[in-house]
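**Student:** Sequence first, then the predicted structure:
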Amino acid sequence: MPYFVYILKSLKDSGYYIGHTKNVERRLREHNLGRVKSTKCRRPFKLIYTEKFETKKEAFAKEMYLKSPEGYFEKLEIVKKFGA
């Protein structure tokens, strides 16, 4: 089963959240229901980006890359393209 990296945009503060999961729809629902501690106070969210990977290891590596200084410009491009 594939894994996905996803980016959410908070409709409350216009900030972004990056994560990885097997089930994007379920995970978005969890974020919007307040079941994720780190995003609970930033609800609601909309999904702006997903990227598919064959393994959890690959998805996690991409998530960490996008959260790192090295991945900043790629994240910025994704946000500019899809984050409106």
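**Tutor:** Here it is on my side, so go on. Residues are numbered from 1 along each chain as shown.
**Student:** use CA for all of it now, contacts and neighbours both
**Tutor:** Noted.
**Student:** For the helix or strand containing residue 79, buried residues please.
**Tutor:** Assigned by DSSP states H and E, residue 79 belongs to helix 72-82. Residues of helix 72-82 classed as buried by neighbour count (16 or more other C-alpha atoms under 10 Å): 75, 79.
**Student:** Please apply the same query to stretch 22-42.
**Tutor:** 22, 24, 27, 28, 31, 32, 39, 42.
**Student:** Spatially nearest residue to the third one (excluding sequence neighbours)?
**Tutor:** In space, residue 27 comes closest to residue 21 once its chain neighbours are excluded; the distance is 7.1 Å by C-alpha to C-alpha, 6 or more residues apart in numbering.
**Student:** putting a second one here so we can go through both:
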Amino acid sequence: MKYFSYVIYSQESGTFYHGYFEDLEKVLEMHNADEIAPTKGKGPWVLMFSESYDNRMRAIRQASFYRSVKGQRFLKKMLNF
């Protein structure tokens, strides 16, 4: 089974969200339907970046890295923000 580490962005609120999930399309739909508490009411959300992993723990670690200061700097540089 594949797991995804992903980064979504809401231009309206200027907010990034970093997470992991098994089904990338489904989780994006869930974010945009306000079914996930941390992103509720802050959308619409657009997928900015994702990576796939064969291991759930690796996806979790990568999502945690993107939440760190170093990870945020890396993403902003990579995504030209």
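**Tutor:** Received the coordinates, thanks. Note that this is a predicted model, so its numbers are computed, not measured.
**Student:** I would like the residues contacting the helix holding residue 79 of structure 1, please.
**Tutor:** If you take C-alpha atoms under 8 Å, 6 or more residues apart in numbering as the criterion, helix 72-82 of structure 1 is touched by 48, 49, 66, 67.
**Student:** Which two of the residues you listed have the greatest separation?
**Tutor:** Between any two of those, the greatest separation by C-alpha to C-alpha is 15.9 Å, found for 48 and 67.
**Student:** quick one: the strands in structure 2?
**Tutor:** Counting by DSSP state E, structure 2 has strands at residues 3-10, 15-21, 46-53.
**Student:** now, of those strands, which is deepest in the fold?
**Tutor:** strand 3-10 (a mean of 21; mean count of other C-alpha atoms under 10 Å).
**Student:** mean offset of that one relative to structure 1 (after superposition)
**Tutor:** In the superposition with structure 1, the average deviation recorded for strand 3-10 of structure 2 is 0.7 Å (mean C-alpha distance after the TM-score superposition for structure 1).
**Student:** Just give me how far that strand sits from the chain centre.
**Tutor:** Offset of strand 3-10 of structure 2 from its chain centre (C-alpha atoms, centre = their mean, to the nearest Å): 2 Å.
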